[in-house]
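1. Got a predicted structure here, sequence first:
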Amino acid sequence: MSAPTGAGPASAGYGRVFAVPEFRAVFAAHVLSMLGVIVSEIALSVLVYDLTRSPLLSALTFALGFLPYAVGGTLLAPVADRFPARGVLVGCDVVCAGCVALMTVPGTGIGLLLALRCALAVVSPVFSGTRMATLADVLGDGDLFVLGRSLLRIVAQSALLVGYGLGGLLLTAVSPRHALLITVGTFLASAALLRCGTRHRPARTRRGADTPPGPRALPTDRRVRVLLLMFWIPSAFSVVPEALAAPYADELGSGSVGLGLLMCALPVGTVAGELFAGARLGPKARERIALPLLCLTLLPYLGYALRPGLAASLVLLLLSGAGSAYTLGLDQWFVRAVPRELRGRAMTVLQAGLMTVQGVGMVLTGVAAQTVGLRTAVAGAGVTGVLCCCGLAMAARATEKEPGAEKRPKAETGLPGI
């Protein structure tokens, strides 16, 4: 079975991705894992607050979902390549299920609850990176990989929209510890799907291979470094309106309804942009628009300088979210630039970096808003972000003709392992 490589409509739809049985298993497992993560975050936050009545500790529970990512991505990245991918994925799900199961034990102290939350966050980048690298094995290195990765991102964004609402409703019916038990079930179901629905593949790198750990094992050429920054830098700026949504809604006088709309607008725009680019554009077109969209995606934030109302703010956020469709072209460049034997750790470092810069971005956003005000902070993030993105686009242009930058792996013309 071979993958068409043309740019016509036949190559641009998501339906071909679901025709691959292994992808269906990975996709279903991803949905279950996302639901498990979101429900556990809500339930654990409520549980910590019920036990301590401390808003600080409840907020810290959420923050711990970001901070340990850098540790896991740096120290555990080699695991993604030095062990068979299926075993790593199943093992991560089982570890997560075990950690959450311990949270449900009556009498578990706050310190242990937070430590278990950290353990989940340390394991998460290894799981995400291994899964992304496995996608390239399942779907090939070409257009199907880009569409498959796009679908997983769409699930993640949609889960943010739906999952928190469903999690809140769930907690009106059951206690936080019972909600955590449901999470244990979702992680175990994900592990079962991956174990039974994907085939065994050997490790990409021999365990005794002479490769340095973590990010230092990645290629030292400028192309890979620039591509990583093209994922990370826009994300650091894009979280600014989300981090300021609550005080901004209060300033607008729009209440909880306005807050909900402001939190939803960016992910809705992201999902819409990815769906359009994935379903209506071919691979060549997606690569052509990647750099222009990169330069434009943060431009709507400048509109905050005009003191927009709720409706105008929602439009600005929708437009910015839609611009993130540049990542489809970027995905193709990244998988093409990284050697297969380093792909697992490269994806792990990529995911860890994304979460880390978003956490740092949120902290710096709070400092900026406290100093210069809400609207100025968002508009300033737009100006700085656009300048950074334009610089990255120029760097990408400069590196695309370097040796190996445009080399296409043989796997792009077929689907290995199907």
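-> Nice, thanks for sending it over. Note that the structure is predicted; figures quoted are calculated from it, not measured.
2. use CA for all of it now, contacts and neighbours both
-> OK.
3. which SSE is the nearest residue to Gln332 once chain neighbours are set aside in?
-> Counting by CA to CA, 6 or more residues apart in numbering, Gln332 lies nearest to Val146, which is 6.1 Å off, once chain neighbours are set aside. If you go by DSSP states H and E, Val146 is part of helix 143-173.
4. After that helix, which helix or strand is next?
-> Criterion used, DSSP H and E; the element after helix 143-173 is helix 176-197.
5. tell me which residues in the following helix or strand past that following helix are buried?
-> As assigned by DSSP H and E, the chain's next helix or strand after helix 176-197 is helix 222-238. By 16 or more other CA atoms under 10 Å, the buried positions in helix 222-238 come out as 222-224, 226-238.
6. again, but for stretch 374-394
-> Those would be 374-383, 385-386, 388-390, 392-393, for stretch 374-394 by 16+ other CA under 10 Å.
7. Put this next to the previous one:
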Amino acid sequence: MPAATPTPAPTTRYKAVFAVREFRAVFAAHALSLLGLIVSEISLSVLVYDLTGSPLMSALTFALGFLPYVIGGTLLAGVADRFPARRVLVSCDLLCAACVAVMTLPGAHIGVLLAMRCGVAAVSPVFQGTRLATLTDILGDGDRFVLGRSLLRIVSQSALLVGFGLGGVLLMAVSPRHALLITVGTFCASALLLRFGTRRRPARTGAAAPLVRDSLKGARQVLADRRVRALLLLFWVPSMFAVAPEALAAPYADELSVGSAGLGLLMCALPVGTIAGELYAGARLRPATRERIALPLVCVAVLPYAGYVLHPGLALSLALLLAAGATSAYTLGLDQWFVRAVPQELRGRAMTLLQAGLMTIQGVGMALAGVVAEFAGVRATVAGAGVLGALVCVLLAREARRSEAAPEPSRPSRTLPTDGRDGADHHVTGR
């Protein structure tokens, strides 16, 4: 009699993630504060332009959203592990609300506005790293964590589509300073949701060293691990190439003579593809399948950009961007590997470093795309990003495979949560 074939474990669904009470609070807080942040970016850029009349200064307000991530992600990363997570998250929200509140003061100098913008940006990686690290305590370190992380990314992409439109409409009705008050309200609402919708848990580590020294030591420990380092690069490097079409969307829309409507479509195509890819992979594919396709997908993640060499019109350009966005489903597999690879006592610092590097390298990628386009043109720059990015991603995927096959004997032991039990008994915080 033939042996019975083992039944595969059932695939976790997004519905199971939403069944966790604390995750619902995290999800709502994330959506609120993210929409508020997008409104603040639009409002602040308009306000700075009104005060200075300088397009450069207006653009600088967006750039300052990327650059301070390096500071917060390296010098302040230790906060994520040495203080209770709920306290860190609520404090970050309130600090961001205070910074934006200062921006609303009549007569605030341009230097004050930009300084407060830097303050929000420096706090953001600490908040995001703490949220991701504690998400494993809410959902476990298995498939529910991956889907929870996916949902937060989907909210982020959706907020880009909705937030910029709402921000534009809002500024037609109220002044930029009054619009900023909405951001103050969303940060405060997020803080309340996290304070009363999540449980308190102790810090992961003690405060044995000064904060900056502890943060830098943690970054060195994280980067010293070959497996973790390879996964970090797989998160970071494709993003540097992926932002090229977004950075050059305005001049490309001008080349195509498609006007503001065409520019809007070009800006929306990549997020729409990303949402579709994440939803399909999260809802239809089993965890093992997501991990199996992660490296092949990352190798072709930016390859559709090579199609720009054909001088595509608007329709084909949108198809290429949608295809590139859909390949970002590889991040679900990387999330699972990353949370397995990082020791629990370093998880907050590792997640903070991940977020800081991701935002910083996107800013670098946008700047590089602009510089190259000055000499090579928009189409050649985007196509070059697709080809060069694909080659680099193949090399990184090979390194990730080697690091998996040859784990380092010096890697610290991991004391991870053993399962993803129902959130009613197994909760923590996050946004």
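-> Ah, there it is. Everything numeric here is computed off the predicted structure, so don't read it as measured data.
8. Can you give me the TM-score here?
-> Overlay of the two chains. TM-score (TM-score structural alignment, normalised by the length of the first structure): 0.95; 412 aligned residues with a CA RMSD of 1.7 Å.
9. Quick one: map the residue nearest to Gln332 of the first structure onto the second structure.
-> With the correspondence set by TM-score structural alignment, Val146 of the first structure lines up against Val146 in the second structure.
10. Inside helices: which ones of the buried residues of stretch 374-394 of the first structure?
-> Those of those mapping onto helices are 374-383, 385-386, 388-390, 392-393, per DSSP state H.
11. which residues does the residue nearest to Gln332 of the first structure contact?
-> 328-329, 331-332 (CA atoms under 8 Å, 6 or more residues apart in numbering).
12. ok, 10 Å please
-> Neighbouring residues of Val146 of the first structure by CA atoms under 10 Å, 6 or more residues apart in numbering: 14, 17, 135-136, 139-140, 278, 283, 286, 327-333, 335.
13. Please report how far the match of Val146 of the first structure lies from Arg13 of the second structure.
-> Distance of Val146 of the second structure to Arg13 of the second structure, given as CA to CA, to the nearest Å: 11 Å.
14. okay, and the common contacts of the two?
-> What both Val146 of the second structure and Arg13 touch, as defined by CA under 10 Å, 6+ apart, is the set Gly282.
15. what's around the equivalent of Leu67 of the second structure over in the first structure, how many residues?
-> Aligning on TM-score structural alignment places Leu67 of the second structure opposite Leu67 in the first structure. Residues lying near Leu67 of the first structure (other CA atoms under 10 Å) number 20.
16. mind checking the SS state of Leu67 of the first structure?
-> Secondary structure assignment for Leu67 of the first structure (DSSP: H, G, I helix; E, B strand; the rest coil): coil.
17. What count of nearby residues applies to the closest residue to it other than its chain neighbours?
-> Counting by CA to CA, 6+ apart, Leu67 of the first structure lies nearest to Thr356, which is 6.5 Å off, once chain neighbours are set aside. Neighbours of Thr356 of the first structure under the rule other CA under 10 Å: 22.
18. next one: Phe23 of the second structure
-> Other residues close to Phe23 of the second structure by other CA under 10 Å number 25.
19. same check, this time on the one 5 residues further on
-> Ala28 of the second structure is flanked by 18 other residues according to other CA under 10 Å.
20. Please pull up the equivalent of Leu396 of the second structure in the first structure.
-> By TM-score structural alignment, Leu396 of the second structure lines up with Leu392.
21. which one in the second structure is aligned with Ala19 of the first structure?
-> Match for Ala19 of the first structure (TM-score structural alignment): Ala19.
22. circling back to that earlier point, can you give me the distance of the match of Val146 of the first structure to Ala281 of the second structure?
-> Applying CA to CA to Val146 of the second structure and Ala281 of the second structure gives a distance of 11 Å.
23. And for Val123 of the second structure?
-> In terms of CA to CA, Val123 of the second structure sits 31 Å off from Ala281 of the second structure.
24. Could you do Tyr49 of the second structure as well?
-> For Tyr49 of the second structure relative to Ala281 of the second structure (CA to CA), the value is 42 Å.
25. And Val169 of the second structure, by the same measure?
-> Going from Val169 of the second structure to Ala281 of the second structure by CA to CA gives 34 Å.
26. Give me the more crowded residue out of the two.
-> Comparing Val169 of the second structure with Ala281 by other CA under 10 Å, the one with more neighbours is Ala281, at 23 against 11.
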